[in-house]
Every structure is written in C-alpha cells, then in structure tokens.
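Engineer: Any chance you can model this:
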Amino acid sequence: MSTRDFLVELGTEELPPKALNSLSQAFEAEILKGIREALGKDADTLLATATVKRYAAPRRLAVLIEQLTDEIPSSSTTVLGPPINICYDANGKPTKALEGFAKKNGTTVDQLSEVSGKVAFEKVSEATPLSGLLPEIVSNALAKLPIPKRMRWGASRVEFVRPVHWLVMLFGDEVVDCEILGLKAGRKTRGHRFHYNHEIELIAPQQYAETLRETGKVVADFAERRESIRNQVVAEGQAIDGVAQIDDDLLDEVTALNEWPVALTGRFEERFLEVPAEALISSMAEHQKYFHVVDSNGQLMPNFITIANIVSKDPQQVIEGNEKVIRPRLADAAFFFETDKKQTLESRIEKLKSIVFQQELGTLHDKAVRIATLAERIAADLNEDPAKAKRAAMLAKTDLMTDMVYEFTDLQGLMGYHYALHDGEDEQVALAQNEQYMPRFAGDELPQTAPGIAVAIADRLDTLTGLFGINQPPTGSKDPFALRRAALGVLRIIVERNLNLDLRELLSVAADSHANLPARDGLEDSVLDFMLDRFRAWYEEEGIPADVFLSVLAVRPTRPLDFDQRVKAVSHFRTLAEAEALAAANKRVSNILSKQGVSDESAVSEAALQDDAEKALYSALNALQGSLDAAFADGDYRQALESLASLRGDVDRFFDEVMVMADDEALRNNRLALLAQLRSQFLGVADISVLGA
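Structural biologist: Now for the predicted structure:
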C-alpha cells in the first residue's frame, strides 16, 4: 500500500495569542482522530510509519502528516440475521423475514449463508481513496476546536475564531479538491505580513516549513520559534551583564504574537526603580509583553527585552519607540505608588464598607471583621500573638482600595505588604498582607509568618462556611468561588506547616461569625466533609491507594495533620505481611458486631473466658495496651499499627478455634465484647476493614 504526505494549512487574521498553542494541539488531535476513525480497526497498523507535525503562527494553523496511507483498504464483515428456522416456510420458500434481511443489506437471498444457526451476509467494503474523506475530516476538526465564541465577518455566514483568508490542502503533490469555511483549497500560502507579503506556491507538503522560513520569513513551528525567543532573550540579558527573567506564560504569548522574532534591549529611567519591582514587572509584562532583567544580586535592572516581529534596518529606532511607550506606563505606576502612600492602610478600613463581597454575606468590611475573629483564634491555638493576627486580618483587604491594585489587580497582597511597611506596621503584619493569598496555585509557596498563616486559613474558612451556609457549594465542574482550591490550600498549610489545628472547631467559629445563614444547622460537618474529601486527589497524586484514604476517612479525624499521619501509617501498614489477614479479620469482626449491636465500650470479663484461644487474644491485647496508649498519645500511628500487627497469630487462632455465637448468652456477649475491644484498638487509627475492599 502506498503513502503520501498530507498538508493542511488554514490562513487567518491574527489568532488569539493566549489560545494559539491550544488551538494548534486540538487541530492536530481532531485530524488524527478523524483519520483513525476512517481507517477503522487497522488504523494503528496503517499509521505505524506516519509522522505528524503541527505548526502554529499568528496567522496560520497547519498540520503535516508524512507517509499517510492513501487509501482505506478493503474489508469484510459478517452481518448476522434472524434464526434460520424462521427464514423458510414448510415448502422451503423464503419468508418475509429472510427477504427483509436481504433487502436491508442490499443483496439477494441466494447471496446469503448460514452461520451458527442464523442467516448471514458477508458484507465486503471495497478499498476507497482516503483523499475523498480528508475534507470532511478537516471540516469536523475545525468545528470541534475549543473556541468559546466564534465570529462572522463581512457578508459571509461562515464562523471561526478570526476571519479566514486562505486554505492549503495537499495530498502528495495534488491539491485536495474541496471548499472549507468558504475557502477553495489550493497550494498557495502567504509569507510574513511585512517581510514577504506575497503568495507562495507549495509544490509538495514536506517543503512547507522550509519554504515559509527561507522565502516567506515565517518560522511556522511554534516550539522552534519559542526556543529561538528564549535563546535570544537570554543572550540579550547576558549582553548587559544581567539575567533575563523568562516567565513561561509570557514566553508562550510572545511566541504566539511573532512570526519572525527578533529580541531587542531597551532601557528606562532609574528613578522608576524606587517603585516596588513587582509593579514595574507587572506593567512591563502585562501591557507591553516585555521580559525584565535582574543583576547578579537579583535586583531589577532599568532594562527590558522586547520581541520585534521584523528585522529592522534601524533597530535603535525600534528600541526608542518601545522606550517611549513604556515610559508613561512606568510613570503611572510611580504616580499610583506615591499617591497611595499618602493614605495609610488603616485609614482605608472604613472604605471596605462600600464594597460588597457577596450579596448575602455582606461587605469586605464584614468579611475583614469575621476573618479577624477567626485569625485571633487560630493564632491563640498556635500559641502565637493573637493581636498581630487580628491586625493583619483587618488590613488584609485594604490594598484593594488603592490605585495601584485597581490598575494592576495581580499585585493585591504584594502592594499591601509595601504599603504596610511604609505605614510602620509590624514586619510580620506586613508580610501577612501578601501571605494571605498563599498558596495561589498548586505547588505554590506557603505562608511563613504566624499572622500570615492565621489570615490565610481564616480567609478561606470564612469563604467556605459563608458559601455553604447560603447553599452555594460547588456543583459538578462549576466552582465560581474556587472553594475546592480554598479547601486544598487550608489542608496544605496545616499539614505542610505541621500545625495541630482542629478543623471542625475552627469551622464552628467561622460559621458563628456569620449572621443569619440559611443552612446553619450542621454547617461545620458539611464543610468538614467537603474539605476532607479534597485529601482524596492529594493522596492519589502521591500514589497512595484510595482504600487507604477511605480507611482513615471512615473514622473522620478532624485535625488535618492527624489525618495525614494516619494515612501515612496505614499506607505503611498495608505493606506488612500481616495486613491482608488483619484487614479481613476486621471486616469479619465489623460484620458480626454490626449485626449484634455490640458497643465498643462493652467490658470483657476475664473470668468468663473459656477457650485457650480467646484467653490468648485477651492476654495479648492487654499486654499491648500500655504501648498502644503511649503511641496514640504521641500520634505515632505507625508504631501502633505495627504493634497491632503482632496480633495476627492470636486473631487467626481465635477465629479457627472459638465459636463466637455460642448458645450461652453470657459467653457469647463476652466474646463479642472481646472482638469489640480488638476492633476499637484498630479504630484508634483507621477502619482497616476497608483495605482491599
């Protein structure tokens, strides 16, 4: 079977830079999916030698598949019909059932056969050229791209993310005859908008990238262009004895904005360095897409690196143009900073009353008061200074009222830190202004100071109890207030900072701080259950089996640090040779006790023990009691489970030799009490009967 190279390129107006890479990936994936569906069960074999390359530039999306099979091979399928005994009448003539089956399959009765007692038809599909299916495959791929809102242009009713201008579709050296998005497919692409704004005829698909680069001055490969920009930016930084700082998201966006990238270094006035570096960096990156540079000490330098989309005959003119543009931006930041410093954060607390946090939960001022109450409690529980935590909480949202944060919203917290220092606030109180938002995302750093920890936890718990209290928990994939992320953030802070905090107690304080919550009854428990369930994904990422998590969840510890210690202990216990047998025994014990309604508090009478096996188990349990009590007191659950693992022999012997459900009621109840005592010791860590379930 022969193969040919296939190329499809859609030319457009400039595509959304933040979406370009994802559009390219989806385009490639959908085309491959369509081809696989067309090739059917033999797709893997037929595509074994094919190689796929995707291209994405500001004005084009393209996919190249080298050595793609040029036809869908013939195939045969056996179609089974009705039972043979109803297909002929007593005279041997075909019935309507048989004739209907033949007609449905486009054949005649004499072409049918019998397979396993049923009438059958061998349906043969002839080999067909793949080229005839390519237009539909490409059309479907474009229709399925992740485009939130499509647009129309001119008088056309065609819709796409941006207006389309040309379409290249080549299969081998032939144009695929079709029309897609109102464009007739051809072999002509176009070069760089400024360097080579002309059509370029492609003879064969494999020439695509090289022809665009050499003739059209377009680097079509997104990854190649991205790496070129990275290398150029690094070199520009080194040329001024600095280190260019490259944010991956900014790098992706700049890559999506340029077809022929050229890095240039500009400079701004040193007086702007008096403004907090974060504000300058945000202004340069957000508004101008510039990379900033730091010196050997990590201090911001008065330079920026921009990416031009052309090779200029006079690069200095381009640099000066960018310097002229950035100057008013930085001047605005400097003005905002100086203006904001004229008012203290404390003076802005009253202004929080004018901003609604959530209609049913009050203003930001209401929220600040609630956070302060809870932060005080958290600090006290941690044996830290409650006054600092309260002060940090009352100031926490005040930088939202500043001009700087209004203009650069991503600086909230950071500017609060700088303004608090300027106001003469305690350093930890100032640091807490920024730390309240940590962790901002998965893997982000955690707050370090006690006030920062207290406010970060309190803020999230206030939001969780408030939203749950007005019956607005997350539903399905909808989580507009990011409550899942808030819950996970609290768990991370408590566990990774080794904080012995009782989550249910804190949730009770948070819930009581709200006024008139419709769903106040049982609120602590519903939020606690929601939060503890966030541990499931946490442990999945760590490779801990779900049954380990569920075994601990079954006993519902309310201290996240304690929860984590139990999970780690059970995970270790699961690796012991005794684990499987003891888990099965616990499950058996649990089933027996649940049916008999025996309490874990039932006392065992040593005098009533009769069989040697039950006496041995009782003795072994009593011998372990002291070490178990000490282990539980220290939270050493691993040691507790290792000690309990030593009971395996006695437990196995008990079930082999002892009749628990004896006819004698007193004897039966005593044996049930012994099993309840055994189970209660394991429940001191987790419900290990869940393991392996």
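
Engineer: from here on, contacts and neighbour counts on C-alpha atoms
Structural biologist: Will do.

Engineer: Look up which helix or strand D5 falls in, please.
Structural biologist: Take DSSP states H and E as the rule and D5 turns out to sit in strand 3-12.

Engineer: Pull out the buried residues from the helix or strand that that strand is followed by.
Structural biologist: Elements were assigned by DSSP H and E; along the chain past strand 3-12, the next helix or strand is helix 20-39. Of the residues in helix 20-39, those buried by neighbour count under the rule 16 or more other CA atoms under 10 Å are 20-21, 23-28, 30-32, 34-36, 38-39.

Engineer: Report the two of those separated the most.
Structural biologist: Taking every pair in the buried residues of helix 20-39 and measuring CA to CA, the maximum separation is 28.9 Å, between L20 and L39.

Engineer: One more, please, to line up against the first structure:
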Amino acid sequence: MATNTLLVELGVEELPPSAIDTLSDALADGIRRGLADADVGHGHVRAYATPRRLAVMIDELVDKQPDREIEKRGPALAAAFKDGKATKAAEGFARSCGVEVSDLIHLETDKGTWLGFREQQLGDPTTSLLPAIVEKAINALPVPKNMRWGASRVEFSRPVHWLVMLYGDQVVEASALGLNAGRTTRGHRFHAPEAIELLHADDYLASLENAWVIADRDKRRERIREQVLAEAEVQDAVAVIDEDLLVEVSGLVEWPVALTGSFDERFLEVPAECLISSMKANQKYFHLLDDQGRLKPLFITISNIDSSDPQLVIEGNEKVIRPRLADAAFFYDTDRRRPLADRIESLSGVVFQKQLGTLADKAHRNAAVAAFIAGRIDGDVAHARRAAELAKCDLVTEMVLEFPELQGIMGRYYATHDGEPDEVSQALEEQYLPRFASDDIPATRTGQALALADRLDTLTGIFGIGARPTGTKDPFALRRAAIGVLNILIKGELDLDLRELLELAAAQHQELPYAKGLVDEVLGYMLDRFRAWGQEEAIGAEVYLSVRARPVTRPLDFARRLRAVSAFAQRPEATALAAANKRVTNILAKQSGDVASTVDDSLIQEPAEKVLHDAVKAQHAAVMPLFSEGRYQDALDALANLREPVDAFFDQVMVMADNDAVRNNRLALLSSLRALFLEVADIAELQQ
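Structural biologist: Okay, here's the model as predicted:
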C-alpha cells in the first residue's frame, strides 16, 4: 500500500496558554485512536501547537484500509432446513447477507454445524475515513470553557478561522466546527499575516517558520530557554528558568524574542520572593540572580514580535512592571505595621472547615499537639507552641492575600521583623514542608513539630467528619498530608508512635461525628501510604504486605523493617524460608486449640527435629538483642542460616505425629520458628 503524510491544522483565536498542551495532545490522541479503530496503519504521530493553532502530522499513513475476510454465522444447520427446504431462519440470514440461501456455506465448530457466510471486504480509502475521524477527534477535545461567536451556533474554546487537512498534496474533503478543510494556513499575526498555500503536508513546519511561526512546542521552548540564558550571560547574571513558567510563556508566543528590562533598585528592599511572585504571576517574566544568589534589578520578558525598536518594547514592559512592584512594596510596608501576633484574633473570622471551626480553632489545636511533639523530640516546647499560634497569621496579610503562594514565606519575614525567635520564624515557613514526596523536610525541631501537628489535625478532623478521600477525590490533600507525616518522621529519624500522636490530635477536636474507631481508621490509612512510599524506593508490594501484617505503629521502625525485608528478599535463602513460613502458618491456622509456647526437649525424637530446635534456640539468643536495637537486616541475615535445618525438618519429620504430645511439641517448635521471623515481618507474605 502507498503511504503519505497527513496534516490536520485548526486555526483559532489565541488559546488560553494553560489549555494548549492538553488540547494539542488530545487532538493527536483522538486521531490516533480513530485510525486504530479503522485499522489504518501509520508511522509517527506528532502534535504541534501555538496560541493560534492546533496541528497534528502523521507520517507514512497508508492510503486505504486492508482488505478483510468477513465471516458471519447464522442458524444451526438443523434449524436452517426442514424436509430439505430452507426455513425462514435460513432465508432471513441469507437476506441479511445480501445473497441466496444456496450461496451460504457450512461452518464446522466444536458445537456442531452452522449455516454461514464468508466474503472478502475491500478496505475503504483513507481519505474517505478521515473526515469522520478528524471531526470526532475535534468534537471530543477537552475544552475548559466553550464560547460562541457572531451568529454561528458553533462552540469552541475560541473562535475558529481555518481548517487544513492535507493527505500528501491532496486536500481531504471534510468539515468541522463550521469550516471546510483546505490547504490555506496563516503565519504570524503581525510579521506574516498573509495566507499561505501549502502544496504538500510535508511543507508545513518549514512554511510556518518562514512565516515567523515555530509550531513545534518543544523547539519553541528550547528557543526561549537559549535566549533567556544568552540574555543573562550578557548581564553577567544567572537566569532562573521555572519550567512551569517556561511552558506558560511558550503558550503565549509564536516567535519568541527575549528582551532584558530593569526596575528601580529601591524595590530590592522588599523580600525577593514578593518581587519574583509579582514578576512571574502578573507579567510572566524570568528573574535574574547575581553570583551570590541575590535578586538583581533585572527581568527578561519574551516578546511575540521581533521589533525594529526593541528598546521601545523594553520600556513598555518596564512601565508596566513598576506599579506591580510598587504594589508589592506597599503590601510589605503595610503588613509590617501590625505584628503577626495582633492578627491571631483575625483568624477567628476565617473558616477552616465549617464543621471543624476557624483557623483560630485549628491554631489552638495545633499548639497543643506541636508542644507535645516538641517535648518528645528534644525540641523547645515554648517555641513550638508559639509557632503554632502564629502559623496561619500571614494568611490574613495583604501580601499573602495577593500572592497565596507566599504563605509561610511571609510569615517568616514578618515574624523576624517582629523579633520572634529565629526558630519560631523559620518554622512558619517550614510548616508547609514537604510539599511533595521528594521535597525537603523541616530542618528545625520546631518546624518538624508544627508540620506534624498541622497535618495530624487535618487528617483526624476531616476523617472525623466523614469526608474521607475517595479514589478520585481528595479535596483536602489527605494523601499528601499522610505521606508528609511519614517523610518527616522517617527522614527526620523521629521514633514517634503514630497511634499516640493521632489519639492526641483527635482529642483536641471537641465534636466529631465519626469519632468511634477514628484513630484506627486514620492510622490504617496512613500506614497504607507506605505502599507508595516503598515503590519510590523500589520496594515490592509483597515486602510492604509482610511488614503491614505486623502491628507496627512507628513509621521510622516500619521503614527500617521494609528496607530490611527488601534486602532479605534478595538472598537465595529467602524463597525457601518464605515458603516454609507459609507452610507453618497454614499448619498452625488449622489447629483448634492453643499451641504450647515452649518446647519440651524430652519429646524430641528425630535428629532433624533436634537440629532445628538447637538452631532456633541459638538464633533466638543471637537475634533478640538485634531486634531490640532495631537492627532488622542483621537479624534477618542471621536467621537466613535456618534454611538448611528447616528444609531438613520438613523432609525428614512428620509434624502431625500420631502421639498427641509429640505432635503438639513439634507444633510448638514451628511456632517458635515463626515467632522469630514475626519479630520483623510476616515473611510468608513474600510468597505472594
């Protein structure tokens, strides 16, 4: 079959930059699925997009579907003929196939003989299939908000202006969103507004680039990155390129041109984070640092035109950024006139959750839990309590109301200005750490205590009102909160009992509709997060299940066990010992009464039985000190030596002996063997 390149381009008014990637990928995926459903072969599928266009190019698209043999099965032969004549069932089946009964065939199956029909169906030309495939893909795009324009009833994210559909050099006769497909595209709105006639689909990228449009998203982003770095080098500065900002900026331009502007140095008296937030959020600027990491009074803007007078563009941007930075300076000066502590009362007017009270109520609860935790981790109890009282106060400042992403950061600045202890000030920022799984944890004990208290309060409170997260909804980010608690306890090496902490946090809530069983539920939910935690450390699910089977409530201890069992599972002895433990578990589970806790030496009869008993006693003496010190990997390495006596025991000894005393003694021996491993985990789960 012959192949050619397919080009589909939808021309639009400027799209929201946040939607461009999603829409572009969805269009490519929709066309790809349509071709797959139609069994049309093709090569690489590439998605392109700019603010004014969504495009898909597909290499080596075959020109027709493959021919197929169609087979239909009709009624059973016994029901198809009666007295040698065709029944109505046979005649109806023949009519449905468009043939006479005599043209039908017999199909032999393992369930008998059936009347059937078989024919060769020729594949349709690809160009006849494309209109429906493309229209379906366009109509299924996840448009965030539709609009109408003019007198048209058509709806889309933005008004649409042209539709290109080329298969090689051939225009595909199609329509979508009220547009008929053609070969005419458009270049840059200002540099090349004239229509561009595409002679072939393969000409697309080059033709657009000649018309001042870089349609390749990745190429456009890298062009911006290179230009920003080059501008920074000229200024002897370091450019900070935020990847999310880079994506957003690339969604605003078709022909990026980086320009460097400046602002008054007096604005550097404002915290750098405030200026950076203003530049990024409002103007989409990249900021620059000096070699000491300090903010320079410079910014880089990405223009969508290659101006003949770039200085005029720069001055325009400088004029726009000046009042923005002035606002940030005003917010900063205004906020500092009132100490953070004076804002505690204002928290009473801000609802945290209607059933859980205000931010003032949350701060009060957090203070009690944070103080308790600080006492347990050799922190300063007074600092922890003070930090909890002030933790949410910056949420009602002008700066954070304008730039919510500065919560915590501004708390630190304002607390330092107010003369609060350094650790208290730092904790106000650290309370939000870690923000994601691999993020840093709080560095100070006060920050750790506050971060733990805040998350534990949210977890117990939200579960306590019955608003548990589901598979698709987690509006209070409880999964992230739970993983944050685990990371702080593990990375901070804080050997705290999670059950004890949850009981304390739950007790701070006055009324919780679902208080019964709350601690057990939240504890189980949090320990279940170890499955995801383990995956990040390449720890298998069976290892997690082996540790989860034990009543371990100290996350630091849980993590040590996970790592130890994971290392043990790599040993050659692990498979045999896991199987043996599984066998022991099954044997003991079938016993109706209690199994003795000690082994009677006088009832030992078989040599292999004695060898195992001696080995278990020796290992018990060797590993119990290791267990008490949390040296689980060393303990499991020692227990690996039990493989040979365990294998010999099961090969040579009948556990369920006729003599009751002997049988029960052997069960006691197996129970003592299993108990040794259970000090770490139920390694029988490694058989899963």
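
Engineer: The residue of the first structure positioned farthest from its centre: helix or strand, and which one exactly?
Structural biologist: With CA atoms, centre = their mean as the measure, the first structure has its most outlying C-alpha, relative to the mean C-alpha position, at N91: 69.1 Å. Element membership of N91 of the first structure, judged by DSSP H and E, is empty: it is in no helix or strand.

Engineer: swap in I229 of the first structure?
Structural biologist: Per DSSP H and E, I229 of the first structure falls inside helix 222-239.

Engineer: How about A603 of the first structure?
Structural biologist: Since the elements are taken from DSSP H and E, A603 of the first structure ends up inside neither a helix nor a strand.

Engineer: Tell me which residue of the second structure lines up with it.
Structural biologist: Residue correspondence to the second structure (TM-score structural alignment): A603 of the first structure is matched to T598.

Engineer: V275 of the first structure too?
Structural biologist: Residue mapping for V275 of the first structure onto the second structure gives V270, with TM-score structural alignment as the criterion.

Engineer: on that earlier part again, what's the mean deviation for the helix or strand following the helix holding I229 of the first structure versus the second structure?
Structural biologist: Sequence-wise, the next helix or strand downstream of helix 222-239 of the first structure (DSSP H and E) is strand 243-244. Here strand 243-244 of the first structure is compared with the second structure after superposition; its mean distance to the aligned residues, by mean CA distance after the TM-score superposition for the first structure, is 1.2 Å.

Engineer: what residues does strand 243-244 of the first structure touch?
Structural biologist: In this structure, residues lying in contact with strand 243-244 of the first structure by CA atoms under 8 Å, 6 or more residues apart in numbering are V233, V234, E236, G237, Q238, F291, H292, V293, V294, D295, S296, I305.

Engineer: helices and strands around the strand holding D5 of the first structure, which ones?
Structural biologist: Packed against strand 3-12 of the first structure, as judged by 3 or more CA pairs under 8 Å, 6 or more residues apart in numbering; DSSP states H and E, are the following elements: strand 60-69, strand 164-171.

Engineer: residues in the second structure aligned with the shortest one?
Structural biologist: Strand 164-171 of the first structure falls opposite residues 160-167 of the second structure when the two are matched by TM-score structural alignment.

Engineer: How about the longest one?
Structural biologist: Strand 60-69 of the first structure falls opposite residues 53-62 of the second structure when the two are matched by TM-score structural alignment.

Engineer: any idea how far the matching stretch is from the chain center?
Structural biologist: The offset between the C-alpha centroid of stretch 53-62 of the second structure and the centroid of the whole chain comes to 29 Å, using CA atoms, centre = their mean, to the nearest Å.

Engineer: just to revisit the earlier point, can you list the helices and strands packed on strand 3-12 of the first structure in JSON lines and add distance to A392 of the first structure?
Structural biologist: What follows is those, written out as JSON lines (distance: least, CA to CA, whole Å):
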{"stretch": "strand 60-69", "distance to A392 of the first structure": "50"}
{"stretch": "strand 164-171", "distance to A392 of the first structure": "54"}
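
Engineer: out of the ones you listed, nearest to S513 of the first structure?
Structural biologist: It's strand 60-69; of these, that one is closest to S513 of the first structure (CA to CA) at 54.2 Å.

Engineer: on average, how far is the helix or strand following the closest one from the matching bit in the second structure?
Structural biologist: Secondary structure here is assigned by DSSP H and E; on that basis, the next helix or strand after strand 60-69 of the first structure toward the C-terminus is strand 71-72. Averaged over the aligned pairs, strand 71-72 of the first structure sits 1.1 Å from the second structure after superposition, using mean CA distance after the TM-score superposition for the first structure.

Engineer: Is it possible to mark the buried ones in the contacts of strand 243-244 of the first structure?
Structural biologist: Those of those that meet the buried threshold are V233, V234, E236, G237, F291, H292, V293, V294, D295, I305, by 16+ other CA under 10 Å.

Engineer: Could you identify the residue of the second structure that aligns with L181 of the first structure?
Structural biologist: Aligning on TM-score structural alignment places L181 of the first structure opposite L177 in the second structure.

Engineer: Can you verify my assumption that that match contacts S152?
Structural biologist: No: under the criterion of CA atoms under 8 Å, L177 of the second structure makes no contact with S152, lying 9.7 Å away.

Engineer: Comparing those two, which residue is more hemmed in?
Structural biologist: In this view L177 of the second structure and S152 are compared by other CA atoms under 10 Å, and L177 has more residues nearby, 19 against 10.

Engineer: OK, contacts around that one?
Structural biologist: By CA under 8 Å, 6+ apart, the neighbours of L177 of the second structure are V154, E155, F156, V160.

Engineer: go with 7 Å
Structural biologist: Taking CA atoms under 7 Å, 6 or more residues apart in numbering as the criterion, L177 of the second structure is in contact with V154.

Engineer: roughly how far apart are it and V154 of the second structure?
Structural biologist: 6 Å (CA to CA, to the nearest Å).

Engineer: do V519 of the second structure as well
Structural biologist: In this structure, V519 of the second structure and V154 of the second structure are separated by 54 Å, where distance is defined by CA to CA.

Engineer: cool, and A80 of the second structure?
Structural biologist: Using CA to CA, one gets 52 Å for the distance from A80 of the second structure to V154 of the second structure.
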